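>>> any chance you can model this:
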Amino acid sequence: MEKITLRPFDPDDTEWLVTRHAELYALDEGFDGTFGPLVAGIIADFVAGHDPAREAGWIAEQDGARIGSVSCTKGKDPASARLRLFLILPEARGQGLGHRLLDRCMSFARIAGYTRIELWTHESHRAACALYAKFGWRLVDSHPVRSFGVDLIEQSWEIDL
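Model (predicted):
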């Protein structure tokens, strides 16, 4: 088994990212067909107009195959970044990849001059939420919603850099 590498996101990764997000969230969470188009829109916006000095995405690869992703985009104000598209394929979990991806995103945000990062997730993503807490992120909001055809507990997390 080869070492896991992180490389910059390329627009050619779009189909893989959309498909894997849609498939995994449907399988793991029961999400309906509205989730894939949401991911596609996030990526299309990034490809169409991201500022490389302030926004970046990474793809994790092992043995020539994509196994994970994360991105750092502009947040709701000039001081805030947003962590997005954090994904690790089931077969790649348990190798410390989540830690590496989260660290890469946070390090980039610091270098880009952000003073805070925010993210949006669901309570059911227990491993990711535990990782956020381990890194010092704070849960700032949690409430029930109906999204993507299922009942969820939506969460907002943030960390000061």
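>>> use CA for all of it now, contacts and neighbours both
Fine.
>>> so which residue is dead centre in this structure?
By Cα atoms, centre = their mean, the chain has its centre lying nearest to Phe86, at 2.1 Å.
>>> what packs against the one helix or strand that one maps to?
Assessed by DSSP states H and E, Phe86 sits inside strand 80-88. Here strand 80-88 touches strand 65-74, helix 97-111, strand 116-122, going by 3 or more Cα pairs under 8 Å, 6 or more residues apart in numbering; DSSP states H and E.
>>> could you dump those into a markdown table with mean neighbour count added?
A markdown table is the format used below for the helices and strands packed on strand 80-88 (neighbours: other Cα atoms under 10 Å):
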| stretch | mean neighbour count |
| --- | --- |
| strand 65-74 | 22 |
| helix 97-111 | 19 |
| strand 116-122 | 20 |
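>>> alongside the first, I'd like the structure of this one:
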Amino acid sequence: MPHLSGDAVAGIRRFNRFYTNILSLTNRFLLESPFSLAEARVLFEIGHQERCTARDLSTLLHLDPGYLSRMLSRFCRIGLVVRAPSPLDGRSTVLQLTSDGKNALEQLEAASDRQLGTLLGHLSPREMHRLLLSMGAIEHLLDAGSAPEPDIRTFLPGDLSCIASRHARLYEEEYGFDATFEYYVMAGMASFLKDWSGCGDPRRKGKGNVWVVEQDGLFGGSIAVVETEEKTAQLRWFLLEPEYRGKGFGNRLMEKAVNFCASEGYERVFLWTVSDLLAARHLYEKWGFTLMETKEHYIWGKTLTEERWDSVL
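From the prediction side, this is the model:
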């Protein structure tokens, strides 16, 4: 079992207290109704599933079968739920809401809608978007099976600013680079955007491309192809967030970039890296790049060995 720091435990408990208080989940009854949270969830699932069985409910809601059986017996007794033979298997029964049960569920959902309106009505569209992203992140981090597969797409407005920011932060945290590295990255991006958009020379418009790894709106990594001469391109801004490393995303980004270079008719592709980036060097070798030049000098606040790697397509 992984060890959680005291700060992590305290933060999680603080959020739990906040969340249960804000939704009044510490009360015995939910939304001023005669139902507990578990009872309301059972009514919701019966009302929204086409063929719902007691076994389905027990598995989905992680309810003790004995506790669930007593709850369903009560619902049947007060006229909210009926049991009917399953159309697929006459030996089993499905659960259905009666008209009173449907009315009770409608009142619960209306009360829930009013509560959400009260809680969230003051949020701006940007704040609502941020909240939904945060809620999705919590859901997917705690339930890995629900997380969508990260997407690799071409860059959109605003992406290069994010890439520059993550380069500056990660290289400072992991390698101790200073602020001059951020300037170096941003200067290269400004030049790329000027040419790519045709601001400098319309004949060069659209040269090169950038790809971004994204999951639920969150940045996961990047790579770029920048044309330096008519038949020569440079790979730049190759980066993976720590949680995306060792999962094949570096290989997929390299594939995007190298295939693009081949399709655009480039004859040579090169890149600059530093000797400390061992995993990246291994990946470059795998994709047919050869170390061509090294130079040691003081740059970005450190003495580093820069390396040029080339590939002939």
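>>> ok, back up a step: list the buried ones in the strand holding Phe86 of structure 1?
Judged by neighbour count using 16 or more other Cα atoms under 10 Å, the buried positions of strand 80-88 of structure 1 are Ser80, Ala81, Arg82, Leu83, Arg84, Leu85, Phe86, Leu87, Ile88.
>>> what's the matching range in structure 2 for it?
Mapping strand 80-88 of structure 1 onto structure 2 (TM-score structural alignment) gives residues 232-240.
>>> so how far is that stretch off the chain centroid?
23 Å (Cα atoms, centre = their mean, to the nearest Å).
>>> what's in contact with it?
163, 167, 185, 208, 220-228, 249-250, 257, 261, 266-272 (Cα atoms under 8 Å, 6 or more residues apart in numbering).
>>> circling back to that earlier point, okay, the helices and strands packed on strand 80-88 of structure 1 in JSON lines with distance to Ser147 of structure 1 next?
Formatted as JSON lines, those follow (distance: least, Cα to Cα, whole Å):
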{"stretch": "strand 65-74", "distance to Ser147 of structure 1": "22"}
{"stretch": "helix 97-111", "distance to Ser147 of structure 1": "25"}
{"stretch": "strand 116-122", "distance to Ser147 of structure 1": "10"}
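>>> for Asp13 of structure 1, find the nearest of these.
With Cα to Cα as the criterion, Asp13 of structure 1 lies closest to strand 65-74 of these, at 8.8 Å.
>>> what residues in structure 2 pair up with stretch 15-22 of structure 1?
Matched against structure 2 by TM-score structural alignment, stretch 15-22 of structure 1 falls on residues 161-168.
>>> list of residues touching that stretch?
Contacts for stretch 161-168 of structure 2 (Cα under 8 Å, 6+ apart): Phe177, Ala179, Phe181, Glu182, Val185, Met186, Phe219, Gly221, Ser222, Trp237, Leu239.
>>> pretty sure the second one sits against Trp300.
Just to be clear, that refers to Ala179 of structure 2. Yes - using Cα atoms under 8 Å, Ala179 of structure 2 is in contact with Trp300, at 7.1 Å.
>>> contacts only, for Thr273 of structure 2.
Taking Cα under 8 Å, 6+ apart, we find Thr273 of structure 2 in contact with Glu306, Glu307, Arg308, Trp309.
>>> which two of the residues you listed have the greatest separation?
With distances taken as Cα to Cα, the most widely separated pair in the contacts of Thr273 of structure 2 is Glu306 and Trp309, at 10.1 Å.
>>> more neighbours, these two?
Counted by other Cα atoms under 10 Å, Glu306 of structure 2 and Trp309 do not tie: Trp309 has more neighbours, with 21 against 16.
>>> how close does the counterpart of that one in structure 1 get to Ile88 of structure 1?
Under the alignment (TM-score structural alignment), Trp309 of structure 2 pairs with Trp157 of structure 1. Remark: distance between Trp157 of structure 1 and Ile88 of structure 1 (Cα to Cα, to the nearest Å) = 19 Å.
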